[in-house]
Structure formats: structure tokens, C-alpha cells
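In: Curious how this folds, go ahead:
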Amino acid sequence: MLEWINSLVDRLQPNYLRPEDLERLPENAYVPTLSDLVIPSLVAASCLVVVRHVLDRVVVAPIGAYFGFNTKITDGLTENPILEKEYSKCKTPNSDTILILKKKCELTEREISKWFRKRRRNDKVTDIKKLQDASWHFMFYLIMSWYGLFILWDKPWFKKSINCWVDWPAQSVSNDIYWYYLIELGFYLSAVYMLFTDHKRKDFTEFIIHHVVTIFLLVLSFSYNLLRAGTLVLCIHDQVDYLLAMAKIAIYCKKPLIADTLFVLFILVWIITRLGIYPYVILYSVYIDLPVYARELGPYVEMYDTCTLMKFVKGALLVLQILHLIWTGLIVKSAAAKFTAGKIQDARSDNEESEMEVDDKIEENGNCKTLDTDGLCQ
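Out: Model prediction:
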């Protein structure tokens, strides 16, 4: 069964190597085979999901509980199919809707308002959940950033990007590079799974698009033996993500000075890697080095450089740089807000505290009748 699946997977991989290319490879050299990535990456993703849950329960949750992180938002929410159906349409019903629900459910207006308030709180992300998310990303990106530097340090293409294309596409792949790709792909596959099984995020759509595109590019680059350029892209991007996760942890732990310091360090590393190293190394390599090298080797390699698929890869890398510029603008805006407002917030936490305060006022006001669409007392 497994062999049959692998044979189907291998049929999806283009036959980009000629017999003369294979002859140029060293004895026992390994070239990427798609079946060596697909099923192993699913296994790696499953293992990472298990590791994530174990760390959440055994390590992060006890530490969070020790430091006083709340594990629940509210208790005592009574199941009500009618209210639940209305909640799926609107989380803050207006006065007319509440009057209709009052007749259907035989509840008072205050009881209906209280049910919706508790239901909204149940949808919120608890402090311990935020800590678990940030801790997982911190641990993974920290390990992979240093692992990437460790395995690439002595590689010729790490010091000079033109070596990404020397002997391409007949390039042998070492075990450390293969495992680097496998673990990274497994991580993004597990991230997609956890987006659907974890709490609902406000940025769910953005993350799905990002993860799916990343998975597609990883598989595509593996299929065409573009691992040298691919490992550089991974290494460059991993250097900054753990700093952001660590800054979030500091925010959740109410350590503003540490959070501010990490945020400034994050901005510096972001600018160096995303606006400096990435365009200078990656974009220069694919847009300048590769065409020159392909023309020198002749029509066969030049065909791959000018094919539709390679144009797509080049376009995707360019779009990524455009996203870097957009994200840089948002980061700078966040930094400016810090100096004006004096507070950095996790985007996923926006308006949580304000809504909590409104809900508490509703609870205290016995004469409050309904909620408008902004969650304010009428």
C-alpha cells in the first residue's frame, strides 16, 4: 500500500534529470525524490502536534498556573440551541432580536444578554492559551534558527549565493539538508491542522493563506531540487520569528521593559534579514545569478530558468519581498504607537479588555435591557 502511494506521488514530480546529469553526480549521491518528503512530512507533522500538546500540558500550563495565568474565562454556560443558532449569526444582538428570542426561549432579556456575554467570553483566548502558542513558536523557531545556521555554515552557497546554481539541477542533497526541509514542512503542516482544531483566531484566513503558500513552495522547490535556495530562505526567515514570540511572552507575563527591549531587537533583526539579506542574497541570486549561470550552461538549464514554473517561483519570492515591505510598515506603525501610547499589544488581543469591562458594567447594571452592535448599554 505504501509503495503504491509513493509511486503515485513520484509521478507528480517532473523528470528534470537527464542520463548525463545523473552521470555527473558522485557515487551514492542523493537527489530529491518527492515520495521521500510527502509521507515522512505527514509523520513529522503528527509528531510535532503530539510534542506541542505534551509541552503545553506538562511544561507551559504548570508554569503559567504558577505565575497566575487564568485557564478559564467563564463557567456555567447553559446550552441553548436557539440562542446558539442566533449567536452564529450575530454575537451582539440588538433589542428587537432579543425580544424575539425572549418569546422563543421563555427567558428574560437580562438572562439572554447574560447568555450572550458568557458565550462571547468562551470564544476568547485565555491567557494560558496565548502563553502556550507563543511558547511553542518561540521554542520551534529558536531551535530551527540555530539548526539552520549550524548546518549551512560550511555550505558553499551560504557564503556565496551563486553556488545555489552550480551543477543545478544535478545537485546532491546531504542528510542534514533533507531533515531541515522535512522538519520545516512538517511544522507548517501541523500548523494548518492546529488552526482548525485550536481556538478560532481573528487572523485565521491570513494564516491559512500563508501556511498553504509556504507548504506549496516547499514541496515545489523540493520537486525541482531547489533546496539550496530554499534553505537560505528558511534560515533568513527563522532568525526573527522567535524574537517576536519571546516579546509576546514578556507581554503576557507583564514584563514591559523586557518586552520593549525584545521588540526593539526584533525590529533591528527584521530590517537586517527581511530588507537587507533577503533581497541582497535571495532575489539577487534568482534574478541575476541564475539567468547568467543558465545561459553559460546552455539551452537545457536555460529552459528551466525561463519555464513557467520557475517564473512562478521568482514571482512568489518577489511578492514575499513586497509583503516584507508592507509588514515593515505595520511594525513601524506599531513601534510609533508604542512611543505615543506607551503600550505594545498582541494584535490577537485587541479589544478583549475593553469588551470585558463593558460586560462587567452590564452585569452590575440591573436595569440594562439590551446590547447594540457595539456591545454598549442602551
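In: CA only for contacts and neighbour counts going forward, please
Out: Fine.
In: Going along the chain, name the helices of the stretch 201-350 of the chain.
Out: Assigned by DSSP state H, counting those that start in this stretch, the stretch 201-350 of the chain shows helices spanning 204-223, 227-252, 256-270, 284, 290-297, 299-306, 308-341.
In: run this one through as well so I can compare:
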Amino acid sequence: MAKPRKTNAKSTKRPTPPPTSEQKRLRRKDPSVVPSAPYLLASKLLDVACDAPVLHTVCPPNGWRSAVGEWGVFPHGKLSHSYDSYFGGDVDRDVTYEDFMRAAPVSSRTSNQLQATLGNYYKFAFQTSSTTLCDLTNPFALCVLCALVLMIRIFKKMFMPKFSSLGKRLGRAAHGPDWENGNQDRIVKFGEYVYRLIYHSCVSAYGLWYFRDKSWWNNDMGGTKNLWMLHPNHPVEPGMAWYYLVQCAYNVDALLSLILLSFTVEWVCPVTYSSACYFLGKDCCIGDMKQTRYNQIRSSGQKPQCDSEIILQTPLLLLKWSPTVRGDFREMMAHHIITNLLILGSSYFRFTRIGSMIFLVHDLSELPIELSKLFNFVKWKVASAVSFSIMLVMWVVARLGIFPFLIFRSLLLESYEFLVVQGTMDPAFYSMHVVPFTYLLGGLISLHIMWFFILLRIGWTLVSKGEAHDYSEHKDGEDQTDKKTR
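Out: Here you go, the predicted model:
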């Protein structure tokens, strides 16, 4: 059985020597049964779900793998593997709260050992390295993550209306008393700008302080080679675990907010479903009449009688594009999906060091973006131009410089050497797990390049017209949905 991780963050354990060729041959796995990274991540979430009290009675007694026949039979079944079973004794088990309490000195325990004290929870969460909090697919970490997402949504519910109210007053002062009548969307977005500025300022300040002495940021200490050395057993300090939890909570909330902003759901009475289908087919471009009705609307300049285009039509509900859907929906949805997959995957496969570098690079480059939007909102032209110039420089340095040429380069050129050649990872496992991360990060870099050209367009507007334009504020919501339904 794998041993629990040591609770001391600064371990003096010497690095294990590179494995011999015979050791590599003995641990080499059959590539035909090596599970893919997306499968292992999904299987871990299924394991967690089946262990939950509510779903435990629904899942098969011997686990969900017993229901898939030969595919679930270990070791040759394609669905039989898990991350722990694949690595075996090469992976140190994360410290659970029970492990922590067993290792705690007797003098520090309370008289009632059945009840955990707040002091013990604090020491476990904030003073113990490599706990179950560092794996976001762990049930305990998932509960903490859900609590953080709820706290973020409560904070936004309480303070974003106040931020928007401030934007309304500033808008009146900058644009005139009648300005707010047709700019409610911009007033709401002002609150979002302030919220994102506060968040990125806080996490950037923490990141600069926390990572100031980390070896993977210091070339004199080995630089990016430390991203891969001793993987997957390098310690995850409490500061790193909470940094990941907060970042994941923010990105999960951003994805939820985008979905709620872009879609609406209407419940349909099954009794009136056939009449509703005729109405939707005639007036809302659904079914066989869609293309004919769409051409009629385009030629006459009319609009459909329904509020928005239908995406999904069932006897119980209608899924529609919301009137508040924004012009950059597709780019932001792709960005949030890729980001959340990278966060969960990097946490599960213990690539938290490279993940933390990507977080910090993105957070620092977000600050001038939000400042530029705020200055443009209140028509501070000089401040807007200065912040926009800083934004372009930060974007080029951080997202088009450090990210691809330092972080992504290390993934391409250094990871195989230290994970496979000098490490304990099997080549087949590397190709099935590290390579998918390479494609996801490559997709993220592609989005950055595309957004850079959008920023150049905004810069040209700023130079030629004296004010910048946020391309996510399009009032052509109909055009956006038209493109999606064609």
C-alpha cells in the first residue's frame, strides 16, 4: 500500500536516482491498455460520485467498473485502470484528516478525540503539505471548492449591484444625465469590471509574494526543470493548494455566469406541446419552416415574434439564446472550458507547479485590461490610452512571451527528459497524459493570439476615434445568435 505523504513541506529527502534500463523495462506498460488522461479524470469523478452517500445505493456493489464487463477487469480491461493502480507504489498517498490526527502528538489532542477542533482543522488545512486539498477531484476538496464557489456568488450578489451603482453615477457625470437610459448593459458590465479588477489584484499580489522564492521561477535554482523533477511526489504546500482552490472556484463561477448570461430555459406544458411546436415553427424559425421563415425575415427586415432563437426543443422545456448573450460568447466559452479542464487535470495529475505559473501570467496581464475598460467607461482618455498601452505590452510579454516561450517550451522540451528518461513515468503513459495537456495549452495560446488581433482593432479605434470599444458589448445579439444557428 502506498505510504502517506510526509507533512513537512521542506523535506530533506534526497532525489531518487534515475531508474536503470532494467527497471524501466519491468515497469513498462502495454500501450494498448494505457488509459487516456480524460478517461482517468472522468473515472476518478465517477469513483467519487459512487462513493457519495446519495449515489452509493445506486452504483453496483463492486463499483461501476463491474457493470462494463471485460472492459472493467484489471489489468487488461481498457476501463479497469485508475491513476493509483497505474502508478502503484510510485505515488505517495495524500494526507487525509484521519492520517493527520493519527500523526498528531497526544498532548495536542483534545480530551474528546471523537470531535475535531477548529485548531486541528486549521493546522490540517493551512499548515500541512500534500493533503487531500491539493487534489481537486478528492471529495473533501470538492466540498471546499463548492463552498468557495458559493461564497464568490454571494459576494457578487451583494457587491456587484453597488459597483454598478457607482458606474451609473460616474456615467452620468461623464456622459450626461440621460445617458443611463440606453446603457443598462454597460452599467452592469462596469460592476463586472470592478469585481474582476479586485479579484485579479488580490490573487496577483498573493502570487507575486508566494512564488517569489520558488525554484521553478528562479533559473539559478534550476528554473522550469523543477516543474518535472520528482513528479508526481513533489510536495504541495498549503499555500499552493489554496491558491489552486480559489483559482478553480473563480473559473467555475465564471463558466456558470457565462451560461446563465447566454441561455434561458422555458418550461413547456406537455399538453400544449403540439400547438407550441406549430407556433415555434411558424414564428420562431424552428423545424421545416426554419430556412424559409429565416429568408423571409432577412428580406423584409422583420424580427421573429419570439424573444430569441431556440437551441433545444423538447416536450418539457425550451432552451433559448438569451437576449443578453454577448458578442464574444464562443471565444469565452472555449476559454472557460479549456481552462477548467486544465485546472482539474493538472490538479489530479499533480502538475500544479506549471499550473501556478500559467495562473500568475494570466492574472498579471488581466489588471491593465480591466483598468483600461474602467477608464474608457468614464472617458478618462489619457488614462485609458496609458492603460491600454500597458495592456498591450503586458499581453505580449506575459501571454505571448513568457507563456509560450518559457512555460510551453518547458512542456515540449524538458518534460519528457525529467518525467520519462530520468523519472518514473512510462513512455506510453506520457503520450496519453502529457500530450493532451500540450494540445490544450496550445489551444489556449491560439486564443491569446486571436485576442491580440482583437486588441489591435480596439487600439486602432482608440487612436482614430478617441475611445476604445469592448467587443463583448455588441448590441448585435441577433447577429450573434444567427451565426450560431446557421
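In: looking at the helices of the stretch 201-350 of structure 1, which is closest to I112 of structure 1?
Out: In terms of Cα to Cα, the element of the helices of the stretch 201-350 of structure 1 nearest to I112 of structure 1 is helix 204-223, at 28.7 Å.
In: against structure 2, where does that closest one fall?
Out: The aligned range for helix 204-223 of structure 1 in structure 2 is 329-348, by TM-score structural alignment.
In: so which of the helices of the stretch 201-350 of structure 1 is the most packed in?
Out: helix 227-252 (a mean of 21; mean count of other Cα atoms under 10 Å).
In: Check the mean deviation of it from structure 2.
Out: Helix 227-252 of structure 1, aligned to structure 2 and superposed, deviates on average by 0.8 Å (mean Cα distance after the TM-score superposition for structure 1).
In: coming back round to it: make a markdown table from the helices of the stretch 201-350 of structure 1 and add distance to G64 of structure 1 to it.
Out: Shown next, in a markdown table, are the helices of the stretch 201-350 of structure 1 (distance: least, Cα to Cα, whole Å):
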| stretch | distance to G64 of structure 1 |
| --- | --- |
| helix 204-223 | 25 |
| helix 227-252 | 10 |
| helix 256-270 | 17 |
| helix 284 | 45 |
| helix 290-297 | 50 |
| helix 299-306 | 51 |
| helix 308-341 | 26 |
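In: For F138 of structure 1, find the nearest of these.
Out: Shortest distance between F138 of structure 1 and the helices of the stretch 201-350 of structure 1, using Cα to Cα, is found for helix 227-252: 4.5 Å.
In: where's that closest one relative to the chain centroid, distance-wise?
Out: 10 Å (Cα atoms, centre = their mean, to the nearest Å).
In: Which neighbouring elements make contact with that helix?
Out: helix 127-152, helix 175-197, helix 204-223, helix 256-270 (3 or more Cα pairs under 8 Å, 6 or more residues apart in numbering; DSSP states H and E).
In: switch the cut-off to 6 Å
Out: helix 127-152, helix 256-270 (3 or more Cα pairs under 6 Å, 6 or more residues apart in numbering; DSSP states H and E).
In: Save the ones you listed as a markdown table, and put in distance to K343 of structure 1 too.
Out: Output for those, formatted as a markdown table (distance: least, Cα to Cα, whole Å):
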| stretch | distance to K343 of structure 1 |
| --- | --- |
| helix 127-152 | 18 |
| helix 256-270 | 8 |
